[in-house]
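**Q** Curious how this folds, go ahead:
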Amino acid sequence: MGLDDLVNKGKELFEQNKDKVQDALNSEQAEGVSDKVLDGVSDFAKKVLPDSVDSKVDEVRANLDDKIGNQ
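**A** Here you go, the predicted structure:
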């Protein structure tokens, strides 16, 4: 099985289950997990980047958080 076959199979599986995937992304469990991940990544970014970009990091984190979970 080649790479193209794997990609096509992945696309097929996604299309067959996209409603379930969307429900999972909008669940309370996804919200909790995404909050922890986004908090960790943004905290790390704020430690290694200049303080002048902290507000941009917060903005990006908020935008991502709006896309995942139920809050």
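**Q** okay, CA-based contacts and neighbour counts for the rest of this
**A** Noted.
**Q** Buried residues of stretch 33-44, list them for me.
**A** Buried residues in stretch 33-44, counted by 16 or more other Cα atoms under 10 Å: 34, 35, 38, 42.
**Q** Just to check, the first one is in contact with residue 65?
**A** Yes: with the criterion set as Cα atoms under 8 Å, residue 34 and residue 65 qualify as a contacting pair; they are 7.1 Å apart.
**Q** Second input sequence below; structure requested for side-by-side comparison:
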Amino acid sequence: MGIFDRFKHNQAAQDKAADMSDAAEKKVNEKTGDKYADKVDDAQRKAEGAMGMDRDRDRPPQS
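**A** Here you go, the predicted model:
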């Protein structure tokens, strides 16, 4: 079992990674004045998908 397989089955690690991903998205959007918000969101989705974190996108918007 590889590291990503263990990650996919560890909900606590996924939750922490999701929080960190959201924080990074928020910081980038702050620095760019939300100019690239759609591109940042797409990149975040792709990165999370690659790690097996296809979480529900019906979450509340980040503020």
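**Q** which one of the buried residues of stretch 33-44 of structure 1 is nearest residue 60 of structure 1?
**A** Proximity of those to residue 60 of structure 1 was ranked by Cα to Cα; the top entry is residue 42 with 8.8 Å.
**Q** how near is the equivalent of that closest one over in structure 2 to residue 51 of structure 2?
**A** In structure 2, residue 42 of structure 1 lines up with residue 25, judged by TM-score structural alignment. Spatial separation of residue 25 of structure 2 from residue 51 of structure 2 under the definition Cα to Cα, to the nearest Å is 16 Å.
**Q** do residue 17 of structure 2 as well
**A** 10 Å.
**Q** what does residue 32 of structure 2 give?
**A** Plainly put, residue 32 of structure 2 is 26 Å away from residue 51 of structure 2 if you go by Cα to Cα.
**Q** Look at these two and report which has more neighbours.
**A** Relative neighbour count places residue 51 above the other of residue 32 of structure 2 and residue 51, with 15 against 10, counting by other Cα atoms under 10 Å.
**Q** aligned partner of that one in structure 1?
**A** Under TM-score structural alignment, residue 51 of structure 2 pairs with residue 68 in structure 1.
**Q** wait, that match sits on residue 37?
**A** No: under the criterion of Cα under 8 Å, residue 68 of structure 1 makes no contact with residue 37, lying 11.3 Å away.
**Q** Right, I'll leave it there.
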